[in-house]
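Trainee: need coordinates for the below:
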Amino acid sequence: MDATGPGNNPDSGPSIVIAGGGTAGHIEPALAVGEALRRRHNATVTALGTSRGLESDLVPGRGFDLRMIDPVPVPRKVSADLFKLPFRVVKAVLQARRVLKDVGAQVLFGTGGYVAAPAYIAARTLNIPFFVLETNALAGMANKLGVRLGGTGLNAVAGSGMPGEVVGIPVRPGLGEDRDGNAVAYAREEFGLADDRRTLLVTGGSQGAASINRAVEEAVPQLIEAGYQILHAYGAKNDPPATVDDFYVTMPYIHDMSGALTVADMIVCRSGAMTVAEVTAAGVPAVYVPLPHGNGEQGRNARQVVEEGAARLVDDSALTPQLLVEQVNEILGDEEQLRKMRSAATRSSTGDVSEQLADRVVAAMF
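Mentor: Below is the predicted model:
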């Protein structure tokens, strides 16, 4: 391999490139493995990203070097963009090759998204070993391509449609932990929450969810009257809720999701694969409202934890303010139910997947 970057320096750790972009569901598992690589193997970790996703917000905040390439979305219909696709792919692959060579990459770890396909092709042309982690219940095109190109396939759950061992989803260590009581106190201060009310966390994912937003806002008076407080991430592309109350804290996006999960007693949210993994690892009882579009993968993502008793599932079309109030009262208002769901979530924890994958990534160098 023609590379002169830090990976060839015998005094440094290995040089690993992670490639997962677009949504937090692609980015967070890649970062979790990247953090394990730094912690366990003193690795130099570089992240590949595109301008189309959340990389520019999430990656630098976690202390990783971010290198950008052009996004390569695949048009769903025949159009001029479809005929431009081969040229865009070639350009993005050349950009990815330059990054891999510049940092002396020894292994690539990808999790899908716009950045992944060019990264997999670039790694294949440079004879760099690479891993393909599919975190969703149904595999995406980029990851399927990566495995066909010779990448080692890994699946979060069985039956994704992509060959590969089932390993689970890597999550950040310490989610939901508060060993000395300082984490909860800090999170309450950070978000402006009271210390004498149970906290309902609500999020529709990085883009927000209009249906969840509507139901929550209309339910606010009843929930606050019942003695709860609400931390609501409504999504940067949505209008802020008009309701104002001292016990209703709203923001477009929660950057410190670890802190939010630490202080949350319950969550209402979509059921993206990474969201389900993090919420479960944090031991937070959940009501999942799967995205009503697409192939139904969000419902599949939550199926196991629902069966285990750690969460409930509500169809998007069935979500009303009154149903939301009923669900919150049945969980937060019932000490025994809350305890059972927390216990079920803890038993279903994803464990040390990020550490295991980090070790496998490094072993692939030898």
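Trainee: okay, CA-based contacts and neighbour counts for the rest of this
Mentor: Will do.
Trainee: which stretches in the protein count as helices?
Mentor: Here the chain has its helices, by DSSP state H, at 24-41, 55-61, 80-102, 116-125, 141-148, 182-191, 210-225, 257-263, 273-281, 297-307, 321-332, 335-347, 353-363.
Trainee: do you know which of the ones you listed lies nearest residue 236?
Mentor: Closest to residue 236 of the helices of the chain is helix 210-225 (C-alpha to C-alpha; 11.3 Å).
Trainee: check which helices and strands that closest one is in contact with.
Mentor: On a contact count with 3 or more C-alpha pairs under 8 Å, 6 or more residues apart in numbering; DSSP states H and E, helix 210-225 meets helix 321-332.
Trainee: now do the helix it packs on and helix 335-347, the angle between them.
Mentor: With axes from the mean of the first three to the mean of the last three C-alpha atoms, to 10 degrees defining the directions, helix 321-332 sits at 80 degrees from helix 335-347.
Trainee: rewinding a little: how about the helices of the chain, which one is nearest residue 159?
Mentor: Among these, the nearest to residue 159 by C-alpha to C-alpha is helix 297-307 (10.3 Å).
Trainee: gap between that closest one and the chain center?
Mentor: Here the centre of helix 297-307 is set off from its chain's centre by 15 Å, with C-alpha atoms, centre = their mean, to the nearest Å.
Trainee: show me what counts as buried in it.
Mentor: 297-303, 305-306 (16 or more other C-alpha atoms under 10 Å).
Trainee: also stretch 145-153?
Mentor: Buried-residue list, stretch 145-153, by 16+ other C-alpha under 10 Å: 145-147, 149-153.
Trainee: for that stretch, measure first residue to last.
Mentor: Distance across stretch 145-153, first residue to last, is 10 Å (C-alpha to C-alpha, to the nearest Å).
Trainee: make a markdown table out of the helices of the chain and add distance to residue 160.
Mentor: Listed next are those as a markdown table, based on distance: least, C-alpha to C-alpha, whole Å:
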| stretch | distance to residue 160 |
| --- | --- |
| helix 24-41 | 15 |
| helix 55-61 | 25 |
| helix 80-102 | 25 |
| helix 116-125 | 17 |
| helix 141-148 | 10 |
| helix 182-191 | 36 |
| helix 210-225 | 27 |
| helix 257-263 | 27 |
| helix 273-281 | 12 |
| helix 297-307 | 9 |
| helix 321-332 | 31 |
| helix 335-347 | 23 |
| helix 353-363 | 18 |
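Trainee: so for residue 291, which of these sits nearest?
Mentor: helix 297-307 (6.3 Å).
Trainee: so that closest one versus helix 335-347, what angle?
Mentor: Using the same axes, to 10 degrees: helix 297-307 against helix 335-347 is 110 degrees.
Trainee: what sits up against helix 297-307?
Mentor: Here helix 297-307 makes contact (C-alpha atoms under 8 Å, 6 or more residues apart in numbering) with 136-138, 270-273, 276, 280, 288, 290-291, 311-313, 345, 348.
Trainee: one more, for comparison:
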Amino acid sequence: MSVLLAGGGTAGHIEPALAVADALAADPSVVITALGTERGLETTLVPARGYELRLVPAVPLPRKPSRDLVTLPTRMRASIRATRAVMAERSVDVVVGFGGYVALPAYLAARRRVPIVVHEANARAGLANRIGSRFAAAVAAAVPGTGLPHAQVVGNPVRRSLSQLDRPALRGQARETFGLDPDAPTLLVFGGSQGARRINEAVAGAAAELTAAGIGVLHAYGRKNDPPSVAGADGGSGTGARYVAVPYLDRMDLAYAAADLVLARSGAITVAEIDAVGLPAVYVPLPHGNGEQRLNAQRQLDVGAAVAVADEDLTAAMVLEQVLPVLGDPDRLAERTAAARRMAAAPAADALVALIRSVVDRAAGTAS
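Mentor: Here you go, the predicted structure:
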């Protein structure tokens, strides 16, 4: 089976594709090719995970009248031609799309040639997946209510290092790796791969009081941001708890293993990872778009595994209000953690692989 994975631009499109690639790769007879563009994060993320990446021209869809709209058909045709060349070279049996710039040309290139499987990571489907779902052989979604017809809800695929993570077994190693107190309840903070300024400022402002209360903080502030300026949060209060700031987390498995509570944005992949590892969370949904970030977290909010704070309400005082009562009370932390663990779903990547195989088998049966 030769599979072409189309999902690029942002980590929200790429990470589910890579999680599915890892699950497919368990069968050494499967040939995996990733499709991307030179402007997306896939140029670094895909090769780093050991998969072949083939680049085609990017075709962003203009949101308002412009010169780009006039040239759209020509650019789209060029990208479709390039995609079909890859499909022919790799003898592709199925195209699996995850949205983003590269997905729509892939769907159009595959139409009436090979079957298409669409996966939607967000609570509300993007334009590429809305179009691709119209002629897909199968449609999968992370959550109900995406607006895609006949979508099977399978969850969001996450990498196996997270879906199979044993947090208690790794906790000691994880906290030692980051220089955290091995015994302090620990807050993990991040705002996505680029960080989030409002989260950074609020957490930096609360850091001294958190560590004084015996709470450790592991804060990924983003490579494009300056390190937060924090005074009095070095464990000098005698608690041993430390505030540790890093620009980026290369080992999310260790970061999650070190944590007892997460404060983060609620992008689809972040929510899926936190769901998979069974951690309680404080979400600060990005206030842009059509409100999908809050919807991404709704299931966790409904069962008490998480709470949501509006971006405009996030201050240092709000961080303390949301974190101290949980990490400072073992019983309350245990209750929130139990709710989070009950939410942990079966690995979505395996469900999506089964769906892909069924589509390919069905297509092969029809052809014969």
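Trainee: and the TM-score between these chains?
Mentor: The TM-score (TM-score structural alignment, normalised by the length of structure 1) is 0.90; 351 aligned residues with a C-alpha RMSD of 1.9 Å.
Trainee: quick one on the thing from earlier: what subset of the contacts of helix 297-307 of structure 1 is buried?
Mentor: Buried among the contacts of helix 297-307 of structure 1 (16+ other C-alpha under 10 Å): 136-138, 270-273, 276, 280, 288, 290-291, 311-313, 345, 348.
Trainee: among those, which lie within strands?
Mentor: Under the assignment DSSP state E, those contribute 288, 311-313 to strands.
Trainee: save the residues you listed as TSV, and put in distance to residue 78 of structure 1 too.
Mentor: Shown next, in TSV, are these (distance: C-alpha to C-alpha, whole Å):
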residue	distance to residue 78 of structure 1
288	36
311	42
312	41
313	37
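Trainee: nearest to residue 115 of structure 1, of these?
Mentor: Using C-alpha to C-alpha, residue 288 comes nearest to residue 115 of structure 1 of these, at 28.3 Å.
Trainee: tell me the counterpart of that closest one in structure 2.
Mentor: For residue 288 of structure 1, the aligned position in structure 2 is occupied by residue 283, per TM-score structural alignment.
Trainee: how about the contacts made by its match?
Mentor: Counting by C-alpha under 8 Å, 6+ apart, residue 283 of structure 2 makes contact with 263-266, 297, 306-309.
Trainee: tabulate those (a markdown table), appending distance to residue 352 of structure 2.
Mentor: Formatted as a markdown table, the contacts of residue 283 of structure 2 follow (distance: C-alpha to C-alpha, whole Å):
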| residue | distance to residue 352 of structure 2 |
| --- | --- |
| 263 | 29 |
| 264 | 27 |
| 265 | 25 |
| 266 | 22 |
| 297 | 21 |
| 306 | 26 |
| 307 | 29 |
| 308 | 29 |
| 309 | 32 |
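Trainee: the aligned residue in structure 1 for residue 110 of structure 2 and residue 140 of structure 1, how far apart?
Mentor: Using TM-score structural alignment as the criterion, the counterpart of residue 110 of structure 2 in structure 1 is residue 123. Remark: distance between residue 123 of structure 1 and residue 140 of structure 1 (C-alpha to C-alpha) = 19 Å.
Trainee: so for the two, which sits in the more crowded spot?
Mentor: Neighbour count, other C-alpha atoms under 10 Å: between residue 123 of structure 1 and residue 140, residue 123 has more, with 28 against 17.
Trainee: hang on, the earlier thing: need the buried residues of helix 297-307 of structure 1 in a markdown table (columns: distance to residue 222 of structure 1).
Mentor: Below are the buried residues of helix 297-307 of structure 1 laid out as a markdown table (distance: C-alpha to C-alpha, whole Å):
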| residue | distance to residue 222 of structure 1 |
| --- | --- |
| 297 | 32 |
| 298 | 29 |
| 299 | 28 |
| 300 | 31 |
| 301 | 30 |
| 302 | 27 |
| 303 | 29 |
| 305 | 28 |
| 306 | 26 |
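Trainee: return the member of those nearest to residue 107 of structure 1.
Mentor: Nearest to residue 107 of structure 1 among the buried residues of helix 297-307 of structure 1, with distances taken as C-alpha to C-alpha, is residue 301, at 28.5 Å.
Trainee: could you check how far the counterpart of that closest one in structure 2 is from residue 116 of structure 2?
Mentor: Counting by TM-score structural alignment, residue 301 of structure 1 lines up with residue 296 in structure 2. From residue 296 of structure 2 across to residue 116 of structure 2, the span is 25 Å (C-alpha to C-alpha).
Trainee: the buried residues of stretch 145-153 of structure 1: which two are farthest apart?
Mentor: The span of the buried residues of stretch 145-153 of structure 1, defined through C-alpha to C-alpha, is set by 145 and 152 at 11.4 Å.
Trainee: just the element for residue 363 of structure 2, please.
Mentor: Per DSSP states H and E, residue 363 of structure 2 falls inside helix 348-367.
Trainee: any idea how far that helix is from the chain center?
Mentor: 24 Å.
Trainee: spatially nearest residue to the residue nearest the centre of structure 2, not counting backbone neighbours?
Mentor: By C-alpha atoms, centre = their mean, structure 2 has its centre lying nearest to residue 269, at 1.9 Å. Using C-alpha to C-alpha, 6 or more residues apart in numbering and skipping residues adjacent in sequence, the residue nearest residue 269 of structure 2 is residue 12, 5.7 Å away.
Trainee: same check on residue 237 of structure 1?
Mentor: Nearest to residue 237 of structure 1 is residue 207, by C-alpha to C-alpha, 6+ apart, at 6.3 Å.
Trainee: please say which position in structure 2 that neighbour maps to.
Mentor: Per TM-score structural alignment, residue 207 of structure 1 is aligned with residue 194.
Trainee: so what secondary structure elements neighbour the helix holding residue 363 of structure 2?
Mentor: Other elements packing on helix 348-367 of structure 2 under the criterion 3+ C-alpha pairs under 8 Å, 6+ apart are helix 11-24, strand 94-97, strand 138-141.
Trainee: how many neighbours does residue 26 of structure 2 have?
Mentor: Residues near residue 26 of structure 2, counting by other C-alpha under 10 Å, number 9.
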